[in-house]
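> Give the three-dimensional model of this entry:
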Amino acid sequence: MPQTLVVGVHLVLIENGQVLLGQRTNTTFASHHWHAPAGHLESEESVLAGMAREADEELGITIQEEDLDLVHTLHHLDADDGAGRLQLFFTARAYSGTITNREPDKCAALRFWPLDGLPEPIVGYTPDALTQIAAGRPLSVVGWPA
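Just a heads-up that it's a prediction; the model follows:
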């Protein structure tokens, strides 16, 4: 039987060696944990359109689809519900607007953190993905039996 995957899109904004993370709040998944700005792909949209939409909804910035680069794919087995998830991590070559917390009901804070000093608690696969991205590795697998 073919597997159905949930697709997540994540924005990795790194400025001066620091990565933008938001502290999740009032969420069913990982409330109070830090994580890259992210969301789920909606039906009838491409992964590029989904990432651009999430950047606008969460951060108030505009990213043109052609300015997004896929830098990492993480195939994640969610221990909570046993679902397979494909987590796509993008960087932006350019964006317009000022980063603003547009979802304060879901995000308690936005902050840039040094890559070698990530906050706790943090969503479990986030440090792994950032390490893989820094090493130039395009794919990782997390949570699956060996």
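> CA atoms for contacts and neighbours, from now on please.
Noted.
> So which residues make contact with stretch 45-61?
9-11, 37-42, 62-65, 68, 90, 95-103 (CA atoms under 8 Å, 6 or more residues apart in numbering).
> Go again with 6 Å.
9, 41, 62-63, 65, 96-97, 99-103 (CA atoms under 6 Å, 6 or more residues apart in numbering).
> how about the helices in this protein?
Here the chain has its helices, by DSSP state H, at 47-59, 125-134.
> burial measure for the closest residue to residue 102 other than its chain neighbours, as a count.
Nearest residue to residue 102 in three dimensions, chain neighbours excluded: residue 58, at 5.0 Å (CA to CA, 6 or more residues apart in numbering). Other residues near residue 58 number 20, with proximity taken as other CA atoms under 10 Å.
> before we move on, back to that, possible to save the helices of the chain as CSV with distance to residue 21?
Shown next, in CSV, are the helices of the chain (distance: least, CA to CA, whole Å):
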stretch, distance to residue 21
helix 47-59, 11
helix 125-134, 10
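> of those, which approaches residue 33 most closely?
Comparison of the helices of the chain against residue 33 by CA to CA identifies helix 125-134 as nearest, at 10.4 Å.
> elements contacting the closest one?
Contacts defined by 3 or more CA pairs under 6 Å, 6 or more residues apart in numbering; DSSP states H and E place helix 125-134 against no helix or strand at all.
> buried set for that helix?
125-127, 129-130, 132-133 (16 or more other CA atoms under 10 Å).
> another one to check against the first:
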Amino acid sequence: MAGVELSGLEVKVLLGVAYGMSVEEVATQAAMRLKTVRVLLSSAKDKLTCRAMTDAAAVERAYVTGALPNPMPEPASRQVALRISTSQVALIWLISLGATASGISKRSHVPVIKVEQDIRALCESTGAASAAHLITRARQLNIRYHRGLPPTRSPLPPSRRPARAACTVKPRRTDDTAGTMSPEPAQPVIDTHVILRDGDKILFSQRGGPYGHGRWHVPSGKLDKGEPLTVGAVRELFAETGIHVGPGDLRLVQVVHHKQSATVERIGFFFEATAWIGEPVNREPEKCMSLEWFSVHELPDDIIEYPKEGIDGYLADAAPLSEHGWQGPA
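Predicted coordinates for the structure are as follows:
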């Protein structure tokens, strides 16, 4: 997301929160009613598409989108003197995604009291007055909490994650409507599909739009022009379910080249989320009839054929590239 514009008052309120002030303190300093400050903060979160998120997540998103100016870095001497462990960096990253102490505890299986203690200790060492202020302090201290951090929890233990097969093409389903090849470059629609798996259950959405109405699929969407695959997958997953996942926590498990019609072809990239924050909520009721968890042993009968190809390949640990809807090899 880019180009989010907040009003002057919304920026004023969010800046106060970003620099460690409570909403009560912001109201006092700005000579505004507390209710007005809360409304402005809620409005800013709405524009940042994170109304239900924490203040820390709103501050992070405001920095990322340019709605708030990035804070000035502190002197290098202060940055060098501060010792931050890998686990503390990961903790900042989770907080920036909107994780609460109870949410981190649930995903990492660490007692919530211990998580709260770790957050307080981290705030103390960085000079942060709150979780939202911690995001600002991390940027001032040049703590790189966005890059390649370890996931908090994987729904599948390592022993259940087999190594992927070599990338070979294995055509499975074919039809007779493939058409003839053309010397013109292909212009396929690129789709991202995200598999959320908790134990033996996978999250499915029941389609409410014209395509596949009433049928099942995993959260998915089209990639925007100029957008990296993982960023598009993260965006679409949040837009549909409210679930936050970092691009580094998406594991590519299947690629499906699908012939939709004589003039339309698609390439679907199927990712498994190895860690995420939040609980699924239907954020697009006009497009999605419901969100439901299904056991891998009792999947819904009416899964749309194209995504079913990728889901079946993932569950079977098949070769990671398949072709659907094309003629078989000559």
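> Quantify their similarity with the TM-score.
In this superposition the chains share a TM-score of 0.92, using TM-score structural alignment, normalised by the length of structure 1; 144 aligned residues with a CA RMSD of 1.3 Å.
> quick one: what's aligned to residue 65 of structure 1 in structure 2?
In structure 2, the residue paired with residue 65 of structure 1 is residue 247, using TM-score structural alignment.
> Its match - how many residues pack around it?
That count, for residue 247 of structure 2 with other CA under 10 Å as the rule, works out to 19.
> measure it to residue 8 of structure 2 for me?
32 Å (CA to CA, to the nearest Å).
> rewinding a little: determine which of the helices of structure 1 approaches residue 4 of structure 1 most closely.
Per CA to CA, nearest to residue 4 of structure 1 of the helices of structure 1: helix 47-59, 16.1 Å.
> what sits against the counterpart of residue 92 of structure 1 in structure 2?
When structure 2 is aligned by TM-score structural alignment, residue 92 of structure 1 is paired with residue 273. Counting by CA under 6 Å, 6+ apart, residue 273 of structure 2 touches 196, 249-250.
> in structure 1, which of these remain in contact?
Contacts conserved in structure 1 for these, counting by both residues aligned by TM-score structural alignment, their matches' CA atoms under 6 Å: 249-250.
> how about the contacts of residue 273 of structure 2 in a markdown table, adding distance to residue 328 of structure 2 and neighbour count?
Putting the contacts of residue 273 of structure 2 into a markdown table (distance: CA to CA, whole Å; neighbours: other CA atoms under 10 Å) gives the following:
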| residue | distance to residue 328 of structure 2 | neighbour count |
| --- | --- | --- |
| 196 | 32 | 24 |
| 249 | 35 | 22 |
| 250 | 31 | 23 |
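> right, and out of the contacts of residue 273 of structure 2, which lies closest to residue 126 of structure 2?
Nearest to residue 126 of structure 2 among the contacts of residue 273 of structure 2, with distances taken as CA to CA, is residue 249, at 26.3 Å.
> chain center to stretch 31-40 of structure 1, what's the gap?
7 Å (CA atoms, centre = their mean, to the nearest Å).
> In space, what's closest to residue 307 of structure 2 - neighbours in sequence excluded?
Residue 307 of structure 2's closest residue in space is residue 217 (CA to CA, 6+ apart), at 6.5 Å.
> Near that neighbour, how many other residues are there?
25.
> Looking for the alignment partner of it in structure 1.
Checking TM-score structural alignment: residue 217 of structure 2 goes with residue 35.
> dump the residue contacts of its match.
Taking CA under 6 Å, 6+ apart as the test, what residue 35 of structure 1 contacts is 21-22, 123.
> if we go to 8 Å?
By CA under 8 Å, 6+ apart, the contact list for residue 35 of structure 1 reads 21-24, 122-123, 126.
> Let me know the closest of those residues to residue 83 of structure 1.
residue 123 (16.4 Å).
> OK, contacts around that closest one?
Listed by CA under 8 Å, 6+ apart, the contact set of residue 123 of structure 1 reads 30, 33-35.
> how does it look with 10 Å?
The contact partners of residue 123 of structure 1, taken as CA atoms under 10 Å, 6 or more residues apart in numbering, are 23-24, 29-36.
> Please pull up the equivalent of residue 284 of structure 2 in structure 1.
Aligned partner of residue 284 of structure 2 by TM-score structural alignment: residue 103.
> my bad, residue 203 of structure 2
Matched by TM-score structural alignment, residue 203 of structure 2 corresponds to residue 20 in structure 1.
> can you give me the strands in structure 1?
Counting by DSSP state E, the segments of structure 1 that form strands are 6-11, 14-15, 18-24, 34-35, 38-40, 68-77, 84-92, 107-114, 139-142.
> Look up how far residue 290 of structure 2 lies from the residue nearest to residue 307 of structure 2.
11 Å.
> Quickly list what's touching both of these two.
With contacts defined as CA under 10 Å, 6+ apart, the residues shared by residue 217 of structure 2 and residue 290 are 204-207.
> Now restrict the residues you listed to buried residues only.
Applying 16+ other CA under 10 Å to these flags 204-207 as buried.
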